[in-house]
Structure formats: structure tokens, C-alpha cells
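Trainee: Structure, please.
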Amino acid sequence: MKKGVNEWCFPEECSIDQAVTVASKAGFDGIELNLSENGNLSLSSTDQEINRLHMKIKDYGLELPSLSTSLLWKYSLTSNNPKEREKGKQVVKKMSDIASLLQIDTILVVPGIVSKEVSYDTAYERSQEALLELGEYARKSKVTIGIENVWNKFLVSPLEMKKFIQEINIPNIGVYFDVGNILLYGFPEQWIQILAELIKKVHVKDFKTAVGNFSGFTSLLQGDVNWKEVMLALANIQYNDYLIAEIPSHPIFPEKSLQQLSQSMDFIIQEVHSSW
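Mentor: The predicted structure follows:
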């Protein structure tokens, strides 16, 4: 397995040059970029700007395993506002275009949000409808859509997630599995065994279940994730792709926290993975 780090793991003011320098020095194999409305990679980024960004990252010997975004919380694919839903689809298409340009094989997609205003069954229908279109668009670019399990009150069991994707029935739509996100209402090793070959990429972070809210997210080996069971489950499904950390950096010592994060990932991959 390879270890990657999400761009969100760096301070907000960190330039891409600083991020790739620190990531490379810390021993990461790849960096996961984020599409935003403003930033290193934005909705208005030109092909020329994207290619320049790619060259910077390659100069440091880093790979680009995947692309993520937080914009699908703002422009939900299941919103009651048709303009917001359309904007969300445009975000995913932009991600597909960028991924194709940068030779990234997987993009992370939040499939929608269930809320007081948007019922579960409506979200299910709207999300599948959008993903049928987006899956075909991404397929032409040879890009895989990874649907992430997030705290959106939607697709809250592995059986439902699997059924949801199988019903869409497009080969390049799978799962971007987040280990830490599951702990509030499930067991990551069970999700991994059930979703199996549908898992395309894996996010790693830890979570303290006693806290029970966003403050419970913590760095690796500091929460309640049973990493032995998680790694055994990944081995059982023959997953051998990236583990990508998605944990905010220390506000004062970001470089040190990233070094520690890299060391924790080494332990999980090398020590835990080889201890059976």
C-alpha cells in the first residue's frame, strides 16, 4: 500500500509549493488535491494553470492518487433547488476534467444530503439520477467516481451503499471509503468486507466515539479505530491502493504533526499489516 495526504492536512495559508515540500520530506507517496471555489485548484483554473500545478508536484516525486472537494456540501446533488443540483453536477464534471488532465484515477463525490427539507427517498432518487449522468461523463474521461461515506444522514449502512451503487450499474462508480467517518454508527472492518471490490480509495483518520461529534476526530492511533481489524479486512479484499490521511494539521507545528502522521501510517501499513 502507498500512503497519501490530503491537502486539507496543511494550514489554510500553505501554498502548494510548501505543501508538496513538507509532504515529500515527511515521506508521503502522493498528495490528494482539493477543488475549491478559490485556491490552488479552483473552478476557474485553466488547463495551463492545472498543468503547471502538476509539474510542481511531479518535481517532488509525488503522485496524484485522487481529487476531493467540499463544494458538494454547498451544491448538493440532492438539493431542493434545481440550480444548486445543476451546479453540483458541474462541480463533478470539472473534477472529472481535471482528473483526466492530471491522470488522476479517482474523484471523491458526496452523493447528497438528507435533511428536514430533503427526504431520504427523494435524496435517493435524485442522487442516482445525477450519478447516472456523471458516471457516464467520468467514464469517457477514464475517471472513477468514489462515493464517500460522510455524515450526511444518507447511505448509512454498507448493504444500502452496495445496493445503491449496484442499481446505478456503471463500472466506474465505486466507494471512497472513510475509516474514521464510520465509527459513530458502525464498524469499518464490516463495511470493508461487505463493499469489497467496490472500494476504490481509502481515507484514514481516527475517532473517539465517547465524544460523539466532530470534535471526536483525531490523529491516527489516538482514537477507537481497530486498525488490526481494518488492515485485515483490507487484506482480505486484496486492497493494495492508497491510504490517504485527512486530518487537520497542528495549528502551530504543522510540519511536525505531518511527520508524526506519516510515521503512524508507516506503523499501520508495515507493522500492523505484517503482524498476522
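Trainee: Could you use CA atoms for every contact and neighbour count after this?
Mentor: OK.
Trainee: Can you tell me the element residue 146 falls in?
Mentor: Element membership of residue 146, judged by DSSP states H and E, is strand 144-148.
Trainee: buried stuff in the following helix or strand past that strand?
Mentor: Using DSSP H and E, the next helix or strand after strand 144-148 towards the C-terminus is helix 158-168. For helix 158-168, the neighbour count (16 or more other CA atoms under 10 Å) marks 158, 161, 162, 164, 165 as buried.
Trainee: One more, please, to line up against the first structure:
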Amino acid sequence: MNRRSFLTSTTAAAAALAWRPAPAAAAQNQSSEPLSIYKAVKWGMIQSGGSVLDKFELCRELGYDGMELVSPGGPTAKEVRAASESTGMPVHGLVDMKHWEIRLSSPSESDRDNGRAILEQAIRDAKAYGGDSVLLVPGRVGGADETHDHVWGRSVTEIHKVLPLASRLGVRVLIENVWNGFCETPDQLRDYLDEIDSPWVGAYFDIGNVRKFGPSEDWIRTLGPRIVKLDVKDWGESNGFCKIGDGDVNWPAVREALREINFSGWATAEVGGGQRDRLAEIAQRMDRVLLS
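Mentor: Okay, the predicted model is just below:
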């Protein structure tokens, strides 16, 4: 089955996605039903709590719905599974933490091989944690030996090699849009994903990262059902990356665009973290911009 037929099959789509809890907060919108958004934060943002279980319990208390971890460098699967079962907080996915350093777009074949091996381990770790996705930055435009075409072609080749493992374990590889010189228009990212053409690859759409290049809502409409999960941050021309809700992202328009594409899924904050009070503020701001 190719990617396009998969996206049109609701039965297959449901089978590919992990169980999701009810959202922690969903204030009724004045004009339409609230979005089905499930909140999380990046693991490194949680600076309170000592043990894995402490961090899970803290996030549950603050209104988050689940967790996103990292690979390599995350806690053991045994610790995570125990904390998840104790709190009822699922791990929805994790981040490949080496994708910038050891890139799938590298001009070095050995680096590409190592990057693919790291991605394969991240897929295994996601499965062990109970997650259903790995966030991936596919490369970086960096000169004559790593042009946009190089990043495109090399990363597509390497991603195709991991798809048998991804499909066997039920873990999707989700491409994040970042400031790496690659796919800086929504049409480019759409075409990149369509060239990979697999139900096991989609977009991990970062709402704030694209605001530098154009309205976030336009990207959402162009990418459509290719968007599987969201990273949540804000950016403004005058204040750069800032607190969620304080930048130039048009959040009402973002919500409307997400409704138009029938989005339902995980939204993970990617901002400066901190202790309990800071994490509570982030949860409140996410509720305000996504669920109000």
C-alpha cells in the first residue's frame, strides 16, 4: 500500500496510531467544537522531579496528557513503562537526538550509515517505550557538498531503508520543519513527503518555526493530512522565539486550519522549560492558543 491510499483509509490510519487519552483541557469554542489536542512537553524541558516517575506525575498534575522522550540518552524502557502504567500517561513518541550531528544528508557515506543506524535504534526505543513516532530532521543545507538537492536525495534514500523496520514495529518517522535551509516553503515539504510516499512517514509540523517564512495556517492547509503531530512554539519578527501566544502566529487562524484538515493528535511544546510554575504556565498557554 502506498502513502496516498493509506491516507484515504480510515481503518488503516486508526491501526497505525497508538492509543490516545482524552485531552486534559478542552474549553468550548464559541463558534465550533474544540480541537482534539493532547498536550505534552519535550523531556528535557522538565527540570522538576528527580525520578522518571516524579516527572510523569508532575506533568499529569499540571494537565498534560502524555510524554515525549528522547533517543539516545533517555531513561530505560523499564522505568518508562512503569511510570506510564502508574500514572496512565502514555509516551506518544520520541526525538532522534543525533539527527543534527550525524545527518542522513551528510556527504560522508559512513556518516549516513551511522545516522540511519541511530534512527533505527530510535524506532526500536519508541516501540519499547510504547510510542508510535520518531521525530526526525532529515539533514541540513550546508554548502556545495550538502545542497538542497543533496539533502533531498540522500535523506529520501536513507529513510526508505528504515521503512521495513518502522512498518514492522508500527512506528512512524515524522519530519520536522526547522531552520536548516531545507524545504522552506509548504509546497516543497509537501512534495518531499509525497516523494517518500509511505504511510510510515509524515510531518511533525512545528507551528512556530514556519512563521519566519509565512503564515503557519497556510502551511497547515498545504500539508493537510500529512501532518501527524505538532510542535508548539511562537515566533515574532520583533521578538524572535518567545512565549507561546506572544509572537506573530495567528492562533485563531491556526485553529481554523487544523479544523479544516480534521486534525486530531499530539501537540508538544518546544520552548524553554523549567520548574513546576514554568511548566504550568506552558500548559495554560497551550490551552489558550489551541483549545480556546
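Trainee: Can you pull the TM-score for these?
Mentor: For these two chains in superposition, a TM-score of 0.87 is obtained (TM-score structural alignment, normalised by the length of the first structure); 255 aligned residues with a CA RMSD of 1.7 Å.
Trainee: distance from the strand holding residue 146 of the first structure to the second structure after superposition?
Mentor: When the second structure is superposed, strand 144-148 of the first structure averages 0.7 Å from its matched positions, counting by mean CA distance after the TM-score superposition for the first structure.
Trainee: what angle separates that strand from helix 158-168?
Mentor: Computed with axes from the mean of the first three to the mean of the last three CA atoms, to 10 degrees, the direction of strand 144-148 of the first structure lies at 150 degrees from that of helix 158-168.
Trainee: what's next to strand 144-148 of the first structure, contact-wise?
Mentor: 105-111, 135, 138, 172-178, 199-201 (CA atoms under 8 Å, 6 or more residues apart in numbering).
Trainee: Okay, residue 67 of the second structure and residue 73 of the second structure: tell me how far apart.
Mentor: Using CA to CA, to the nearest Å, residue 67 of the second structure is found at 15 Å from residue 73 of the second structure.
Trainee: Run through the strands of the stretch 151-292 of the second structure in chain order.
Mentor: Ranges of strands within the stretch 151-292 of the second structure are 172-176, 201-206, 227-232, 234-236, 240-242, 264-269, based on DSSP state E, counting those that start in this stretch.
Trainee: okay, the fourth one sits on what stretch of the first structure?
Mentor: What that stands for is strand 234-236 of the second structure. Alignment of strand 234-236 of the second structure against the first structure: residues 206-208, by TM-score structural alignment.
Trainee: repeat for the first one
Mentor: Under TM-score structural alignment, the alignment places strand 172-176 of the second structure onto residues 144-148 of the first structure.
Trainee: Equivalent analysis for the last one, please.
Mentor: Residues 240-245 of the first structure are the counterpart of strand 264-269 of the second structure, counting by TM-score structural alignment.
Trainee: tell me which residues of the matching stretch are tucked away?
Mentor: Neighbour counts over stretch 240-245 of the first structure (16+ other CA under 10 Å) mark 242, 243, 244, 245 as buried.
Trainee: What of stretch 273-292 of the second structure?
Mentor: Applying 16+ other CA under 10 Å to stretch 273-292 of the second structure flags 273, 276, 278-280, 282-292 as buried.
Trainee: who's in contact with residue 113 of the second structure?
Mentor: Counting by CA under 8 Å, 6+ apart, residue 113 of the second structure touches residue 104.
Trainee: what residue of the first structure takes the place of it?
Mentor: If you follow residue 113 of the second structure across to the first structure using TM-score structural alignment, you land on residue 86.
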